[in-house]
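In: What shape does this take:
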Amino acid sequence: MKGENRVAMTPDSARQLQKLGYECLIEKGAGHAAGFDDAAYEAAGVTVIKTAAALWKEADIIAKVRPPTETELKRLNKGKTLISFFNPAENEKGLEIAREKGANVIAMEMVPRISRAQKMDALSSMANIAGYRAVIEAGNNFGRFFTGQVTAAGKVPPAKVLVVGAGVAGLAAIGAAVSLGAIVYAFDVRPEVAEQVESMGAEFVYLDFEDDQDGAETGGYAKPSSPEFREAQLAKFRELAPDMDIVITTALIPNQPAPILWTKDMIQSMKRGSVIVDLAAERGGNVEGTVKDEKIVTDNGVTIIGYTDFPSRMAAQASQLYATNIRHMISDLTPNKDGQIVHDMEDDVIRSATVAYQGEITFPPPPLKVQAIASKKPQAQPKELTPEEKREQELAAFRAETKQQVTLLTIGTVLMLLVGLVAPASFMQHFIVFVLSVFVGFQVIWNVSHALHTPLMAVTNAISSIIILGALMQIGSGSWLVILLAALSVFMAGINIFGGFLVTRRMLAMFQKS
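Out: Prediction:
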């Protein structure tokens, strides 16, 4: 198709398909734009067919990237299987033609987001590339640094980037923008993704809005928000818009037009030279004024990019990922590895992705039998305390800790007095040293942060060595109880020393060059 550089089969995926028992065919020149010439396919055992019409006539399984045209659908017949992006929610005519032809059609965008189907999730594969490429396109049109710099000519502030939607594309955009040094903010209707966003170095934008509804739809996608939530969301975006240099919108709802999230008044409030990349342009766009497949510049100097071919702009990488998704789908359709399709409509993944089967339209699919990847609702964000409340909280914690220490010291004193009443004076001299050693050691070691335990291993080894020396001096005592305690001290301190040296050795080995 004109303007599409991706291809649904690469020489590597063809070799894997041949192991499943299939003979592979490809249209002449189909992989050229992605960097795979006909000679590479022929070397992989693929038969090159001169025309698309001849290919559709000869092949039993046709794999495509873009949704098929009406002409291509009319080439189908009973028994053929088409695997492609199909956009079934907005392609009623295409579904009807497939039904009339009796062909089986698998829509790659309908693969459910469950763990078993991740290897076939072409939407995620392409969204990952689109998110990364969106940042590259934004940088190309921004004309300034992403990262902040201090130079002899002055200080350059870092760019501020807002990513709307923290799905696969959004997370890829966040990763790319953070790696370039920008200050990145991200918003999503699903607050459970906040942890992922923050782990990548971005700041999650929270709404001060009480809503019991979960923003996650079945299958891991976002669902439509309530009118009240939408108004709060738009108000937050209006607040952020004047400070943002780059905005990347990725919000999509399955089988629905893209919601408008960035309105004209927000665009007008942005600084001259700012850039907006609308990754939802193919479904109408998240930005008011987006023009599909075009780049426009507004009156106030804001660039709005509505390209829909971001994965195609990285054709080699996109083709490898998509061809792998297709190969895994065909592998699941070929359980016997004999080159014969078994279209199991009882299989959750195959049933969900099938939109036409044996003369019937099977879209939309029934609910999944297995639960989609579950999303855990985060706990409510703690209320920020005032300085007075913080001081009161710290004072209460100090009082509680002091009370606990006094209680423990009182109990220890009483126990020592009881032991002193029944034990001989010689034993008490050793026992007092033992108790004080335990107390001091506990205070010294226990209050050290866990993250510092390994770096302080040498210090703890030194302390253990002192313990061993003290224990060896006590072993010569005539009391059997002192001898027993001293022997146990030698044993446990020895474990600590040798274990400490072993851990330290392993840590040092990690930093040695191979």
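
In: Please count neighbours and contacts with C-alpha atoms only from this point.
Out: Fine.

In: Tell me the gap between stretch 261-274 and the middle of its chain.
Out: Distance of stretch 261-274 from its chain centroid, counting by Cα atoms, centre = their mean, to the nearest Å, is 29 Å.

In: how long is that stretch from one end to the other?
Out: 17 Å (Cα to Cα, to the nearest Å).

In: ditto for stretch 254-263
Out: 22 Å.

In: which residues sit against that stretch?
Out: For stretch 254-263, contacts defined as Cα atoms under 8 Å, 6 or more residues apart in numbering pick out 89-90, 221, 223, 234, 237, 251-253, 280-281, 283-288.

In: Can you select the buried ones from those residues in ChimeraX?
Out: Typed into ChimeraX, the next command selects the buried ones out of the contacts of stretch 254-263 (criterion: 16 or more other Cα atoms under 10 Å):
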select :221,223,234,237,251,252,280,281,283,284,285,286,287,288
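
In: mind listing which of the contacts of stretch 254-263 are in helices?
Out: With helices taken from DSSP state H, the overlap with those comprises Leu234, Phe237.

In: Sort out which residues of stretch 411-429 are buried, please.
Out: Across stretch 411-429, burial judged by 16+ other Cα under 10 Å covers Met416, Gly420, Phe427, Met428.

In: Remind me which helix or strand the closest residue in space to Thr362 that isn't next to it in sequence belongs to.
Out: Among residues not flanking Thr362 along the chain, Val355 sits closest, at 4.7 Å (Cα to Cα, 6 or more residues apart in numbering). Using DSSP states H and E, Val355 maps to strand 354-357.

In: got it, and Ile326?
Out: helix 315-333.

In: So what's the gap between that helix and the chain middle?
Out: In terms of Cα atoms, centre = their mean, the centre of helix 315-333 is found 20 Å from the chain centre.

In: How about stretch 51-67?
Out: Shown here is stretch 51-67, whose average C-alpha point lies 34 Å from the average C-alpha point of the whole chain (Cα atoms, centre = their mean).

In: same thing with stretch 10-20?
Out: Average the C-alpha atoms of stretch 10-20, do the same for its chain, and the two points are 29 Å apart (Cα atoms, centre = their mean).

In: now the other sequence, so there's something to compare against:
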Amino acid sequence: MIRVLVPRERQPGETRVAATPETVKRLRGRGCSVWLERQAGLRSGYADEAYAEAGAELFHGEGPEAAERWAEADVVLAVQTPGAPGAEAAAAGLEALRPEALLLGLLNPHGDHSLIERLERQRLSAVALELLPRISRAQAMDVLSSQANIAGYKAVLLAAAALDRFFPMLMTAAGTVQPARVVVLGAGVAGLQAVATARRLGALVKVSDVRPAAREQVESLGARFIEPPRLEESPGEVGGYAREAGAVFLEAQRQLLAPHLAEADVVITTAQVPGRPAPLLITREMLGLLRPGAVVVDLAVGQGGNCAGSRSDATVDVDGVTVIGAGNLPASLPQHASALYARNLAALLEVLIQEGELRLDPEDPLLDPCLLSHAGVCRRDDLRPARSGQEVAA
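Out: Model (predicted):
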């Protein structure tokens, strides 16, 4: 029987959990035993009793019991890397896992420079869910999309709460109130969800994206598409992810955005490139184009930000413009975020379980990009600290 361990997340601000009572039942149906640290789901709205009813075995996170569970686990399901730098001290973690155990989670392979060395030292296998390929087989496992949906939705709510006016058009005895004007930068999953949410609230929405093909999706949601610069060299995308834009393209894009920013009440930025700093789409000078009282929500702040002056998990005032650095919005809606994330993990693990055994095929196109190490053998030398500044092909 495959022994699956689910720890309580200890990173500051992380409220999600990697399994829910629903997915515990799914995994048990595939012949797994599930060990869950007590109160692991409490901040996500899932009580220990619900897990126990679903068939999970609960254990205390400290002391000999925790060490024993970690030492015997075959698979660890986590949101973030257990025991990562900056995390609250845990009684057990990667160092307690037996060789060849498997870790599944959002492991931050581009930012955690000690990760590869820790995996090698413990001879562990690890799948970084950020690096899952965007192929049809992986759709049910795509954690970036499920969590980005939540981020795009919550970004609009934050903007609406901070804005000094209504979102919808209102007709009152005192006259008509015109709808808010929203500009969304980036038409990926988060951007499209932001468009849909802003439209449901009654705003007029414009969208900018480097891919001309995004027009159809944008217009299907009732928004207006801002055409990207027409240059010979455009970033496009690879493997379902946007590629980094060059300096010439970025400057041309900023010039195109300027008149739209001057009319905007809200700007939501979502542009990110895997393993690279986020492109700076709104410079300090461009912020001056926005009216006092306007709001910018920067969803790319964790990668450096799309907006000058944004700070992670902070709200700053720049000459009357409110700039919100939204670092980990999925954790602000932990119950649904956990439910979706846990389903993604369960779907992946179900694929890896064959005839009652855990089987990792490094040559499988599903695993090849995201299997960081296999039984302690590093498969992504490009993610080692010595080369962390180089571009990687995720």
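
In: which ones among the buried residues of stretch 411-429 of structure 1 are found in helices?
Out: In helices, defined here by DSSP H, the members of these are Met416, Gly420, Phe427, Met428.

In: could the residues you listed be laid out in TSV, adding distance to Val184 of structure 1?
Out: TSV is the format used below for those (distance: Cα to Cα, whole Å):
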residue	distance to Val184 of structure 1
Met416	60
Gly420	66
Phe427	66
Met428	64
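
In: What segments of the stretch 1-150 of structure 1 are helices?
Out: Listed in chain order, the helices found in the stretch 1-150 of structure 1 under DSSP state H, counting those that start in this stretch are 11-19, 38-43, 52-58, 70-73, 92-101, 122-142.

In: closest one to Gly499 of structure 1 among these?
Out: With Cα to Cα as the measure, helix 122-142 is the member of the helices of the stretch 1-150 of structure 1 nearest Gly499 of structure 1 (44.4 Å).

In: so where is that closest one in structure 2?
Out: Taking TM-score structural alignment as the measure, structure 2 aligns residues 143-163 with helix 122-142 of structure 1.

In: For that stretch, give me every contacting residue.
Out: Counting by Cα under 8 Å, 6+ apart, residues outside stretch 143-163 of structure 2 touching it are 129-130, 166-167, 189-194, 197-198, 265-266, 268, 293-297, 299, 322, 326, 328-330, 333, 337, 340-341, 344-345.

In: got the buried residues for it?
Out: For stretch 143-163 of structure 2, by 16+ other Cα under 10 Å, it's 143-160, 162-163.

In: by contact count, what packs against the helix holding Ile326 of structure 1?
Out: For helix 315-333 of structure 1, the contact count by 3 or more Cα pairs under 8 Å, 6 or more residues apart in numbering; DSSP states H and E identifies helix 11-19, helix 122-142 as packing neighbours.

In: Could you dump these into a markdown table and include distance to Phe36 of structure 1?
Out: Shown next, in a markdown table, are these (distance: least, Cα to Cα, whole Å):
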| stretch | distance to Phe36 of structure 1 |
| --- | --- |
| helix 11-19 | 8 |
| helix 122-142 | 19 |
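
In: Would you mind telling me which of those helices is nearest Thr407 of structure 1?
Out: Comparison of those against Thr407 of structure 1 by Cα to Cα identifies helix 122-142 as nearest, at 58.1 Å.

In: The closest one to helix 315-333, inter-axis angle?
Out: In terms of direction (axes from the mean of the first three to the mean of the last three Cα atoms, to 10 degrees), helix 122-142 of structure 1 departs from helix 315-333 by 170 degrees.

In: mean deviation (superposed) between helix 122-142 of structure 1 and structure 2, please.
Out: Here helix 122-142 of structure 1, set against structure 2 after superposition, deviates by a mean of 0.5 Å using mean Cα distance after the TM-score superposition for structure 1.

In: check contacts around Val65 of structure 1.
Out: For Val65 of structure 1, the contact set (Cα under 8 Å, 6+ apart) comprises Arg6, Val7, Ala8, Ser84, Phe85.

In: Name the member of these that has the highest neighbour count.
Out: Per-residue neighbour counts (other Cα atoms under 10 Å) across the contacts of Val65 of structure 1 peak at Arg6, which has 30 neighbours.

In: Turn the helices of the stretch 1-150 of structure 1 into CSV, including distance to Phe491 of structure 1.
Out: Shown next, in CSV, are these (distance: least, Cα to Cα, whole Å):
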stretch, distance to Phe491 of structure 1
helix 11-19, 58
helix 38-43, 67
helix 52-58, 77
helix 70-73, 79
helix 92-101, 77
helix 122-142, 55
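
In: Which of these sits closest to Asp293 of structure 1?
Out: Among the helices of the stretch 1-150 of structure 1, the nearest to Asp293 of structure 1 by Cα to Cα is helix 122-142 (13.2 Å).

In: What segments of the stretch 301-450 of structure 1 are helices?
Out: Under the criterion DSSP H, counting those that start in this stretch, helices of the stretch 301-450 of structure 1 are mapped to 315-333, 348-353, 387-422, 425-446.

In: closest one to Asp214 of structure 1 among the ones you listed?
Out: Among the helices of the stretch 301-450 of structure 1, the nearest to Asp214 of structure 1 by Cα to Cα is helix 348-353 (23.1 Å).
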